[in-house]
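In: Turn this into a model:
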Amino acid sequence: MDRPRYAAYEAVAAVHRDDAYANLVLPAILREEGLTGRDAAFATELTYGTLRHLGTLDAILTSAAGRDVQRIDPPVRDALRIGAYQLLHTRVPAHAAVSSTVDLVRAVGQGATGFANAVLREVAGRDADEWVSRLAPLMETDPIGHLALAYSHPQWIVRAFSEALGGDLGETTRLLIEDNVRPPVHLCARPGLADPVELADEVGGAPGAFSPYAVYLGGGAPGDLAAVADGRAHVQDEGSQLVADALATASVDGADGRWLDLCAGPGGKSGLLGALAAQRGARLTAVEVAEHRARLVTQATQGLPVTVLNTDGRLVGAEPKLPEEHFDRVLVDAPCTGLGSLRRRPESRWRRQPSDLPALTRLQRELLVAGLRAVRPGGVVAYVTCSPHTVETHVTVTEAARRSGMSVDFVDARPLLPAGMPGLGDGPTVQLWPHRHGTDAMFIAVLRRG
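Out: Below you'll find the model as predicted:
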């Protein structure tokens, strides 16, 4: 058995069978299989590439098999997906992709080798562009349907992206393309603990384009880096760094020593805010409702002036350690669909549904209202979400501000981001984008309580 391909199969199967996350199960599988170097890189490429292109691969396999892909035995189906990805998106020779996948099917799906061989040879008869031309709706008559199949995203997500981009289909296309490209690993050099230029030299990376703390990692496992192990740096998308720093940059009236992260898990933004607070003589209270995520926050903020509370962030005023009108700066990094980080978690695009939105947006409003209650008059609240969906961004913010019954003013977030950043829009809110800024699609609105 080809070990890299089998490792990729095990990871893809775990994602579909167990609702696992590839970034969590794949490292363990690679260790179990003893894969390193080029073999580990190949298994990683097959895993993430298959998950990113899943929608298009399934449409092609359905056509090639003459039956709906969902009617194929799950182990065989996942093996065929990996084989089709090799045929259409890698330089693996067709005969090697077919034969290795047939061997994989022999191991995981008894009696299906002939079927697998026939399906894959049909897939190999056309390249990816030819399959899209054959199967996708016409761009002129159904642009959303065409983009969804061509770039492997559910139609409702393509539509949400298009709406957030003002209906610009060209820009929507660029975003979808970027979602299917493996993103670089971003490190955050914790202020006061690491200099980003020196850290870049230490890890063989490069300073980030926008965040003053960002380092782009060229390769390797970030968890193995000494700077990460000793708490001088942590893994964090540059967009997350920018929105956390924007909160710390916003001016406040009066005192500035009490900061609050209302939805802190797993602790990336708390780590950055805690380091900034340490430089400025402030303290951060980090709230996380899930016990295991609260433990991660504690680990992420060790040695920093951070107090972690394992409680519900909506309990402002009812929780003694979360008094109303107490904090000078509040971050509400609300749970969301995660549509802004699909390039990092490609399986999420197939799990999320429009039916998820009502419960999430209700929670987002409740948390933002709690954040507005927690901040004192003259203080600021940053509402942040890793989704560009308009109901999770503009609608949530305007509704929460209205329902809070408080005097709230929007602060223009654009000057709170580094000078010279392109494509920040008309304000006062800011939406970051993978195709414009190289970050996850982070949204930020900054509100000052009157």
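In: Going by C-alpha atoms from here, please, whenever you check contacts or count neighbours.
Out: Fine.
In: How about the most centrally placed residue in the chain: what's its closest non-neighbour residue?
Out: Nearest residue to the geometric centre of the chain (C-alpha atoms, centre = their mean): residue 341, 2.4 Å. In this structure, residue 341 finds its nearest non-sequential neighbour in residue 440, 5.2 Å apart by C-alpha to C-alpha, 6 or more residues apart in numbering.
In: Alongside the first, I'd like the structure of this one:
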Amino acid sequence: MSPEGRGERPRRQHRPNRAHRSNGAHRSNRTHRPDRSRLTAFEVIRRVAESDAYANLVLPGLLRERDITARDAAFATELTYGTLRLQGRYDAILAHCTRGRALEDLDPEVLDLLRLGAHQLLGMRVPVHAAVSQTVALTRHVVGPAPTGMVNAVLRTVAETPLQTWLDQLAAEAEDDVARLSVAESHPVWVTRAMRQSLLSELEAAPGRSSDITGELATLLAADNRPPRVALVARPGLIEPDDLADQVEAQTRQRPARGAYSPCAVVPGAGDPGRLPAVEAGAAGVQDEGSQLVALALAAAELEGRDERWLDLCAGPGGKAALLGALAAGRDCRLLANEVAPHRAGLVRGSTAAVPAGTVEVRIGDGRSLGAEQPGEFDRVLVDAPCTGLGALRRRPESRWRRSPADLATLGSLQRDLLTSALEAVRVGGVVAYVTCSPHVAETRLVVEDTLRRSGGAQLLDASEVTRTVAVSDPDLTGPYVQLWPHRHGTDAMFLALLRRTA
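Out: Just a heads-up that it's a prediction; the model follows:
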């Protein structure tokens, strides 16, 4: 029995640090009741697995509902996201500790409990006795007593070996660099191969870049496992970036940084963005700098002729539409925001509500048919195409386990149809921006090149040159495409191609 179980004062070296005391790390094993933070993390992970929910949408609501705040909320957040991000790594380690029992033979709830325990042991500064005893208590609470002995034994086996030793062992077992990096940085092998191919295609376009693809790939995958910084967008004409920074400073008592690339970006570093007056009013919003840049680049691209009507072909949930709408209002232009899903169209209306009345019209319809219905009517068109989301794995870590190579065929056909429709909808001399939050070549340059060959009557512009004109510092892009990266730019891996219709 532990010193806590005997009621003795624990030795100093075994005391949990203050960040974890309120999460049950100091509680007696006699209660067997899990603390709320661990229980909340478990419930989020189960919802992700059972109903395809997104953790970043489920977790905040549960924290508010249960009034979990401050350190407890931070603990639950790290436990949830860290376990999801590093699931592949932990599964490889756990497979060595289950005494020959395959992980797929375990009940899904028990496997998730083991992953949560492994992250506490190997990814967080939780003492061994606290991580094991609290995970066992959580197991008893949500599953029952039967698996508690196995959970205890497996986690104690995990704890016997330091993380780096585990990683060295897994690396020695890997068949090649891709497999080694996949397990070490917890990405499916097919995703790692896709990232490597995208880096290689960039190298072909810019031979002067470093040719250490394996080293850069490792850096990229590691960046995917770090939580992204929150960036705010000050929507032009609705609020100035300095005024938004003043609101952040009033909330956090710290002057926020400005964006590294977007002139509209403010990086708060702390605080609750949702409670800022400008965000509540819709004059500002939470938006990754990469997302801001691609919208700004479309608005800055040189046109031949008029500049009056803009189109966002796949507008939901509305972040880019709100930024484009604010820019359009400043130029006396109009934006049609099209969205096929009614509930997402409602989000677009909410996102653009602060834009001056009459600037943005929200339409519910299939973007694939809009070009035929309104041919040649628009001067600027954004195609923010549905994709695998591999560029936003920092933000939605569960996506890496939810997607598969089979998705590429369905999405690729949709992406080509949407881009074709956009080229029909734009007038001669107008510009189309094709955007994805994925660096996969099958969703980026191959879509653009195939559509150009099939449709004719359009030319590829140098999107990197246009992006440099709007960026506040040089993002070091190779062109003619823009590919942003979390490890180079600190943004999501956004892709941008600009096309001008010529006939």
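In: Relative to residue 434 of the first structure, how far out is the residue nearest to the centre of the first structure?
Out: 9 Å (C-alpha to C-alpha, to the nearest Å).
In: list the contacts for the counterpart of residue 356 of the first structure in the second structure?
Out: Here residue 356 of the first structure is matched to residue 407 in the second structure, going by TM-score structural alignment. Contacts for residue 407 of the second structure (C-alpha atoms under 8 Å, 6 or more residues apart in numbering) come out as residue 388.
In: got it, and residue 361 of the first structure?
Out: Applying C-alpha under 8 Å, 6+ apart to residue 361 of the first structure gives the contacts 336, 391-392, 396.
In: ditto for residue 85 of the second structure
Out: Contacts of residue 85 of the second structure by C-alpha under 8 Å, 6+ apart are 186, 225, 397-398.
In: Looking at the first structure, which of those hold up?
Out: Compared against the first structure with both residues aligned by TM-score structural alignment, their matches' C-alpha atoms under 8 Å, these retain 186, 225, 397-398.
In: thinking again about what came up before, for the contacts of residue 361 of the first structure, which one is nearest residue 68 of the first structure?
Out: residue 336 (31.5 Å; C-alpha to C-alpha).
In: right, and that closest one touches residue 393 too?
Out: No - Residue 336 of the first structure is beyond contact range of residue 393, at 9.8 Å (criterion: C-alpha atoms under 8 Å).
In: Compare the two and say which is more crowded by neighbours.
Out: Using other C-alpha atoms under 10 Å, the more surrounded residue of residue 336 of the first structure and residue 393 is residue 393, with 26 against 22.
In: Which residue of the second structure is paired with that one in the alignment?
Out: When the second structure is aligned by TM-score structural alignment, the residue opposite residue 393 of the first structure is residue 444.
In: what about that match, distance to residue 478 of the second structure?
Out: For residue 444 of the second structure, the distance to residue 478 of the second structure - C-alpha to C-alpha - is 15 Å.
In: same thing with residue 364 of the second structure?
Out: For residue 364 of the second structure, the distance to residue 478 of the second structure - C-alpha to C-alpha - is 37 Å.
In: same question, residue 412 of the second structure
Out: 24 Å.
In: The stretch 1-150 of the first structure: strands as residue ranges?
Out: Ranges of strands within the stretch 1-150 of the first structure: none, based on DSSP state E, counting those that start in this stretch.
In: If you could redo that for the stretch 351-500 of the second structure, that was the one I meant.
Out: 360-364, 378-384, 426-436, 458-460, 482-483, 495-501.
In: Tell me which of those sits nearest to residue 144 of the second structure.
Out: Nearest to residue 144 of the second structure, of the strands of the stretch 351-500 of the second structure and by C-alpha to C-alpha, is strand 426-436 at 44.6 Å.
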